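Student: Below: sequence and its predicted model.
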Amino acid sequence: MAPLPRADPSLPHEKLSKLRALLQAFDRDARHNVPTYEYGRGKPVTPEEVRGTEMGFNLATFIVHRGKVIAEFYSPLITPDRPLVSWSMAKSITHIAFGIVQRAEMLPPIDHGLGRLRLEDGRFAVQEWKRMDDPRGEITIRHLLQMRSGLEFNEDYDAEKHSVSDVQQMLFSRPGKTDVGKYAAEKPLQKPPGTEFRYSSGTTNILARLLTRIINPLPWPTFIREHLFDPLGVSQGAYAVCDQSGTIIGSSFVFATAEDYARLGMLYLQGGVWDNVRLVDKSWVDMAMIRTGGNPDDILDYSYHWWISRDSEVPYFRASGFEGQFIVVVPSLDLVLVRLGRTPDKTPQWTALQKWMDDVVTCFMDEHSKATL
């Protein structure tokens, strides 16, 4: 794997000074002794643990501008080749995987009810929804990509506060973790499909199980390595976790380096092309920039398994994960920004992290920057 080319930032003095100050602030919060999350081991950090930091615990940041790496920082605990957890950034990677299958003309119609659709193996796309009197059978791939399935699902990550946290049950407990797609598909319908945005990791794992069947007999680790990771030059240490049924846990568990995540963002920045080879159709990439929903109290809108900035001075779309993982893609500035770390939501540190990200992006603005996606 050839590393991405490096270069010094080409910025006016004032903006270069601002960028350096922002990176120094990042570095200060990267010097705390905090454990990284390992699959199946580790607990979320608490607001008390990050008290005294500016942005929580920073592990890595990686900035690519005009195709060249202009900054990268790592915690003393992290080496550049250390794979780190994606959390829900994996959802956006699942969207990329669907785009690869769509380009290969293997994807079923995305507006066809999955309980009414048979795949090549003769079985219904979602067996749990195959009864004609089951309204869940009208749920489509588009509904799932937009988080508008209508299925019941409790996405709260704090199991101690809630007796039933579906995301905790699905990812970490039996029988959920043995077949994450089945766990989510068995949930009852709460709203008519397509009528309401409801963010759900279960939704992504229904899609991941469907994709596992589409690519069969090719196993997930082989598919993602041969059709995505290797073409992008992603490190050999990067991997995606599968459940016991063989389905990739597409909601949450990709492990990769900061540079690997930057490469994934660059693929969409470049419209689905890498080294002059098209991996994903431009029309599929463009879905990441179409607003489809969101919650009024969020700082972002939702698209198709990606998030879109709402009030940022420079529009962007991004993959986002628990505790402040993100891949920010800014087409108008030819910019990709990766941050990996551990910052709890709804804390002053979380707010400061979002501002830090916006401030870094604006360092690359000039009077010719287009305020559009």
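Tutor: Perfect, I can see it now.
Student: hey, let's count contacts and neighbours off CA atoms from now on
Tutor: OK.
Student: Find the residue at the geometric middle of this protein.
Tutor: With distances taken as CA atoms, centre = their mean, the residue of the chain nearest its centroid is Met89 (1.8 Å).
Student: show me what contacts it?
Tutor: Shown in contact with Met89 (CA atoms under 8 Å, 6 or more residues apart in numbering): Ser251, Ser252, Ala319, Ser320, Gly321, Gln325, Phe326, Ile327.
Student: Run through who's touching stretch 318-330.
Tutor: Stretch 318-330 has contacts (CA under 8 Å, 6+ apart) with 44, 86-92, 252, 261-262, 265-266, 268-269, 305-309, 314-317, 335-345, 350, 353, 373.
Student: In the stretch 201-350 of the chain, what residue spans correspond to strands?
Tutor: Per DSSP state E, counting those that start in this stretch, the stretch 201-350 of the chain carries strands over the ranges 239-240, 254-256, 273-274, 277-278, 300-302, 307-309, 317-321, 325-330, 335-342.
Student: also this one, for the comparison:
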Amino acid sequence: MPDTGLPWTDHAPVNGPSGNDRLDKVIDKAFTTQFGSDSRTSAVLIATPTAILAERYKEGHSPVTAQRTWSVAKSIGASVIGAAVEQGLIDVKAPAQIPQWQRLADPRRAITLENLLHMASGLDSNIAGNRTDRVYMGGGLMADEAATNALEAMPGMRWKYANNDTMLAMRAVRSAFESEDAYLRFPFEALLHPIGMTHTRLETDWAGDFIMSSQVWTTARDLARLGVLHLQDGLWDGKRILAKGWVDYISTPAPAQPPLQNSDGSSRPGYGAQWWLLNAYDPALPKDSIVAAGNRGQYLVVIPSLDLVIVRRGYDMVGGSGFSYVDFASQIVAALKEN
């Protein structure tokens, strides 16, 4: 199925010059290893709400080539939740309705949907919270692997990156629907298709629970559409898709934050609600910049103050020196400012 090119009224030619030589040179570098010795770029798209400023793909890829998002799916999941809030289906401040937690003495009943969105459930998620291979590749059920873990910290008091928190957040949303069919239709009817994300596919486990921590397939253009929706505070063609103020909500630093530095001493971004926050992370980028980030170099950078969306897709080598999206985004912003 072709891509309509909407909502953009102006389009730079696919794999052609943007009309901004400096911008083109930055994009040229993205398809080399200059932003990371082990980076392997497959797509770059730079857009505003009205124009695709530049769009380029590696050989064999096109505007309709979908790739696995990895953890960019978490930000897509948060957007589904924002649509559910808009429709009055859920309250992020309320306890997450997880069936396995409903006995009166279960301390997990205190975990709110907001705690899950903030990666602050307090649940045990092994040493590395991003290792959910049993669900992703082993046929394990989300309900068995994520909903049965015990507390190891008070909800809301500790930040820990955990795929389980995202999957549980989506399970909490499922509790608002009377049928599995209504739940499975909701992301497409309430969010994806209204904004033209028709090349996006969401995986579920075999019990019908969305695995929105990673298992989503989408195109560069569809990610850019999600970015544009956030530039417009959740409005699309005058219709409210995300709850009013949702973009501010996901962009507000969570009470519990990740460490300011990685183990190697390098700086880390902050965290909102399933989105990374650049705030003071890099002085070359506006403080309102937010990022959806995924393994192997999947990035959606949204900069509301510049009305700008930056998408980079890749197949970066695991464990290597991957793509520096901060350096790339900083140089994109500089190229646009000097044009």
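Tutor: It's in. In this text the structure is predicted, and so the values were computed from the model without any measurement.
Student: if we can go back for a sec, give me the buried subset of the contacts of stretch 318-330 of structure 1.
Tutor: For the contacts of stretch 318-330 of structure 1, a burial check counting by 16 or more other CA atoms under 10 Å picks out 86-92, 252, 261-262, 265-266, 268-269, 305-309, 314-317, 335-344, 350, 353, 373.
Student: Map the residue nearest to the centre of structure 1 onto structure 2.
Tutor: Residue correspondence to structure 2 (TM-score structural alignment): Met89 of structure 1 is matched to Val72.
Student: Which residues does stretch 350-358 of structure 1 contact?
Tutor: Contacts for stretch 350-358 of structure 1 (CA under 8 Å, 6+ apart): Leu22, Glu54, Met55, Gly56, Ser312, Glu313, Gly324, Thr343, Pro344.
Student: From these, keep the buried residues only.
Tutor: Among those, those classed as buried by 16+ other CA under 10 Å are Leu22, Glu54, Met55, Gly56, Ser312, Gly324, Thr343, Pro344.
Student: Tell me if I am right that the third one is in a strand.
Tutor: By that I understand Met55 of structure 1. No. Using DSSP: H, G, I helix; E, B strand; the rest coil, the secondary structure at Met55 of structure 1 is coil, not a strand.
Student: residues contacting the residue nearest to it when sequence neighbours are not counted?
Tutor: Leaving aside its chain neighbours, Met55 of structure 1 sits nearest to Gln349 (4.3 Å; criterion: CA to CA, 6 or more residues apart in numbering). With contacts defined as CA under 8 Å, 6+ apart, Gln349 of structure 1 is in contact with Val50, Thr53, Glu54, Met55, Gly56, Thr343.
Student: do that again at 6 Å, thanks
Tutor: Going by CA atoms under 6 Å, 6 or more residues apart in numbering, Gln349 of structure 1 touches Glu54, Met55, Gly56.
Student: OK, contacts around the second one?
Tutor: Meaning Met55 of structure 1. Gln349, Ala352, Leu353.
Student: where's the last one, which helix or strand?
Tutor: Right, the one you point to is Leu353 of structure 1. Assigned by DSSP states H and E, Leu353 of structure 1 belongs to helix 348-362.
Student: Centre of the chain to that helix, how far?
Tutor: Here the centre of helix 348-362 of structure 1 is set off from its chain's centre by 18 Å, with CA atoms, centre = their mean, to the nearest Å.
Student: same thing with stretch 107-120 of structure 2?
Tutor: Offset of stretch 107-120 of structure 2 from its chain centre (CA atoms, centre = their mean): 19 Å.
Student: do the same with stretch 242-249 of structure 1
Tutor: With CA atoms, centre = their mean as the basis, stretch 242-249 of structure 1 stands 18 Å off its chain's centre.
Student: ok, now stretch 88-97 of structure 2?
Tutor: Stretch 88-97 of structure 2 sits 21 Å away from the centroid of its parent chain (CA atoms, centre = their mean).
Student: mind listing what's buried in that stretch?
Tutor: Buried positions in stretch 88-97 of structure 2, judged by neighbour count with 16+ other CA under 10 Å: Ile90, Asp91, Val92, Pro95, Ala96, Gln97.
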